[in-house]
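> Following is a predicted model, sequence given first.
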Amino acid sequence: MSRRVPVYTVTGDKSGEVDLPPVFEVPVRRDLIERSFWAEFTHALQPKGTDPMAGMRTSAESFGVGMGIARLARVKGRGYSRAGQAAGVAGVLKGRKPHPPRVDKVIYKRLNVKERRLATASAIAATSVLDLVRARGHAIPDSIEVPVVVTDELESLSRLKDLRALLEKLGLWADIERIANRSDRGGKASWRGRAHGSGKSILLVVSSDKGISRAAGNLPGVDVVLAKDVSVLDLAPGGRPGRLTVWSTAALRSLPHTLEEVYVNGP
């Protein structure tokens, strides 16, 4: 028998109950979720590499033996500072890199289609486990039951103050404040452009965007995603399952059928 959870209106009042789809009964596979997350994460990485001729554009040749000096290739000519200096090899001034990054390096990981679907279904099921949600650090009151389901009017909210009123009534606004009050990183991370961390708070899953992305656009850590596009990257940031998720009732009905097939065929 499927599990039933309460449904809330956009004013935060209970309006009934809804049966969760069978995908929420899939066992939570942490190992598969983490592997799927990093596989999808690598597909967004940009290949990088150095100029293949960097450090090699030189007239340097070795003088050979019998000169009383090292047999390194040296720049031709005389009468200027670069003449006679070693060049064209690694470990010398203005020389090439010994093992530079290459653009043809395979930096993305692959994952079987059925494994990826099972990982997505497992990550969806993890959003309904209160212990996993709290283990991620989300601030959630005892009075709320996960997953949080709101009527389809959620998708039409286009003003931040209306969305904030809903989250405050449900007791979920504290989780956004948790992200907003984070301090900056120190140390080498701040030198390298990573001083301002971006934590993850509430995930809003809807069937269609009728203005909700505009309402949630400036909320720290809040993401809006369509049910047909939901992935492990959204449901389990960092590969850790149990993100605090708010679903619209239409989003529950519009989950991909491939996820139901995973449940029918078994994990």
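Perfect, I can see it now.
> all contacts plus neighbour counts: C-alpha atoms, from now on.
Fine.
> Which residue of the chain lies farthest from its centroid?
The outermost residue of the chain, judged by C-alpha distance from the chain's mean C-alpha position using CA atoms, centre = their mean, is Gly66 at 60.3 Å.
> Can you tell me the closest non-neighbouring residue to the most centrally placed residue in the chain?
Centroid check for the chain by CA atoms, centre = their mean gives Leu233 as the closest residue, at 4.6 Å. Among residues not flanking Leu233 along the chain, Phe37 sits closest, at 5.8 Å (CA to CA, 6 or more residues apart in numbering).
> What count of nearby residues applies to that neighbour?
By the criterion of other CA atoms under 10 Å, Phe37 has 24 neighbours.
> Span of stretch 23-33 from start to end?
By CA to CA, to the nearest Å, the extent of stretch 23-33 from end to end equals 15 Å.
> I would like the residues contacting that stretch, please.
When contacts are taken as CA atoms under 8 Å, 6 or more residues apart in numbering, the neighbours of stretch 23-33 outside the stretch itself are 2, 115, 119-126, 128, 232, 236, 239-241, 259-260, 263, 267.
> What separation is there between Val150 and Leu166?
Val150 sits 10 Å away from Leu166, taking CA to CA as the criterion.
> second one coming, line it up with the first:
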Amino acid sequence: MAQKTKSIGKGKKEKPRVAKESKKTAKVLSLKGQPKADMELPSVFATDYRIDIIQRAVVAEQSQKRQSYATAEGAGMNSTAQYYGRRRDYYRMTINRGMSRLPRIKRPKGGLGEVRLVPHSKGGRRAHPPKTEKILAKKINKKEWNYALRSAIAATVDEELVTGTGRNHIYDGISLPLVIESGFEKLAKTKEIRDVFSDLKLTDDQERASSKKTRAGRGKARGRRTKTGKSVLVVLSRDCSAKKAAENLAGVDVVEVKDLSVDLLAPGGYPGRLTLWTEDSLKKLDELYAQK
């Protein structure tokens, strides 16, 4: 059965494709950026590239973070408005007077005020307001999510995908995947992390993501005034001092290998994020996602 194309933007379509010949080994770099040793890559890096499944998983993960919301109880109903349809209430009735027969505000001395309460009136309630009972989270099959995670991990070593996300300027002798010795996890100062990034030639990419841009639209008034880019994803084997130190850098995300998610590996549904792995994290990755 032929694979269908998947829309990835306005007028853009991409076919799910099989990954290129997967790499078998990677160079382990020292804290100074010099090759130190070679190590065998886990089998998860040989997973086929499927952007359609990755995008589904990202949408599902992002929907899990949404918070239920609803209108205030009694919103639009706090009014003295009332509809009088009985002829005995002649001084307030609207029958045969050439005016809409709707609830109106009670005025002093029997006057008729503006229409209230009904959905199409000024200050009235909404016809179908949002409810907290609505299920905002979207589901995805467990096996499908696992495949999306494996595919997103494999995409981090695809140079075509990584350079296609606006990072052409960082490629000056850098080979993927970026693997650094486990001593990186012992660093405790942000300055030390910045020096390592400089030796690995990642400073330009990190500075690119540190710039802020004002968001277009009403989001500026809703707590989302600025937009910042995404830079390096640092994957550690455990919770260590380097986690807090690296998180201080703009655009840098830090995660333990057991907590990897598709949204972190493919922000916005675009796979190929520049990822820095520690030597121990790759060993643990092989244990977690070994082919069975």
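Received, thanks. All values reported here derive from a predicted model rather than from experimental measurement.
> just to revisit the earlier point, confirm the residue nearest to the centre of structure 1 sits in a helix?
Yes. When the secondary structure is assigned by DSSP: H, G, I helix; E, B strand; the rest coil, Leu233 of structure 1 falls within a helix.
> That one contacts Glu40, correct?
Yes. The pair formed by Leu233 of structure 1 and Glu40 meets the contact definition of CA atoms under 8 Å, at 7.2 Å.
> shared neighbours, those two?
Once CA under 8 Å, 6+ apart is applied, it turns out that Leu233 of structure 1 and Glu40 contact no residue in common.
> all strands of the stretch 51-200 of structure 1, in order?
61-62, 73-74, 148-150 (DSSP state E, counting those that start in this stretch).
> whereabouts in structure 2 does the longest one align?
Per TM-score structural alignment, the counterpart of strand 148-150 of structure 1 in structure 2 is residues 178-180.
> now swap in stretch 223-239 of structure 1 and tell me
Aligned using TM-score structural alignment, stretch 223-239 of structure 1 spans residues 253-269 in structure 2.
> can you pull the buried residues of the matching stretch?
Asp253, Val254, Val255, Val257, Ser261, Val262, Asp263, Leu264, Leu265, Ala266, Pro267, Gly269 (16 or more other CA atoms under 10 Å).
> List the residues that contact the last one.
For Gly269 of structure 2, the contact set (CA under 8 Å, 6+ apart) comprises Ile51, Ile54, Gln55, Val58, Val59, Asp263.
> mind checking what the residue farthest from the centre of structure 1 lines up with in structure 2?
Under the alignment (TM-score structural alignment), Gly66 of structure 1 pairs with Asn96 in structure 2.
> Could you do Phe37 of structure 1 as well?
Matched across to structure 2, Phe37 of structure 1 falls on Val58, judged by TM-score structural alignment.
> how close does the helix or strand harbouring its match sit to structure 1?
If you go by DSSP states H and E, Val58 of structure 2 is part of helix 51-64. Overlaying structure 1 shows helix 51-64 of structure 2 at a mean distance of 0.5 Å from the equivalent residues (mean CA distance after the TM-score superposition for structure 1).
> For that helix, which residues meet the burial criterion?
In helix 51-64 of structure 2, the ones that count as buried by 16+ other CA under 10 Å are Ile51, Asp52, Ile53, Ile54, Gln55, Arg56, Ala57, Val58, Val59, Ala60, Glu61.
> quick one on the thing from earlier: buried deepest among the strands of the stretch 51-200 of structure 1, which one?
strand 148-150 (a mean of 24; mean count of other CA atoms under 10 Å).
> Contacts for it next, please.
Val5, Pro6, Val7, Tyr8, Thr9, Val10, Thr245, Val246, Trp247, Ser248, Thr249.
> again, only using 7 Å
Where contact means CA atoms under 7 Å, 6 or more residues apart in numbering, the residues beyond strand 148-150 of structure 1 that reach it are Pro6, Val7, Tyr8, Thr9, Val10, Thr245, Val246, Trp247, Ser248, Thr249.
> and which of these is nearest to Lys210 of structure 1?
Minimum separation from Lys210 of structure 1 among the contacts of strand 148-150 of structure 1 (CA to CA) is found for Ser248, which lies at 12.3 Å.
> Would you enumerate the residues in contact with that closest one?
Contact partners of Ser248 of structure 1, counting by CA under 7 Å, 6+ apart, are Val149, Val150, Thr151, Asp152, Leu154, Val205, Val206.
> Just give the closest residue to it, not the sequence neighbours.
Nearest residue to Ser248 of structure 1 in three dimensions, chain neighbours excluded: Val150, at 4.9 Å (CA to CA, 6+ apart).
> What's the separation between the one you found and Val7 of structure 1?
In this structure, Val150 of structure 1 and Val7 of structure 1 are separated by 5 Å, where distance is defined by CA to CA.
> again, but for Pro100 of structure 1
From Pro100 of structure 1 over to Val7 of structure 1 the distance is 56 Å, taken as CA to CA.
> which residues in structure 1 form helices?
Remark: helices of structure 1, listed N- to C-terminal, are 30-42, 113-126, 130-135, 160-170, 173-180, 188-191, 212-216, 232-235, 249-253, 257-265; assignment by DSSP state H.
> ok, residues contacting the third one?
When contacts are defined by CA under 7 Å, 6+ apart, helix 130-135 of structure 1 is touched by residues Ala126, Thr127, Val146, Pro241, Gly242, Arg243, Leu244.
> quick revisit: correct me, but the residue nearest to Leu233 of structure 1 touches Asp234?
No. In terms of CA atoms under 7 Å, Phe37 of structure 1 does not count as a neighbour of Asp234; the distance is 9.2 Å.
> what about Leu233 of structure 2, how many neighbours?
Other residues within reach of Leu233 of structure 2 by the criterion other CA under 10 Å amount to 20.
> Could you check which residue of structure 1 pairs with it?
Counting by TM-score structural alignment, the partner of Leu233 of structure 2 is Leu203.
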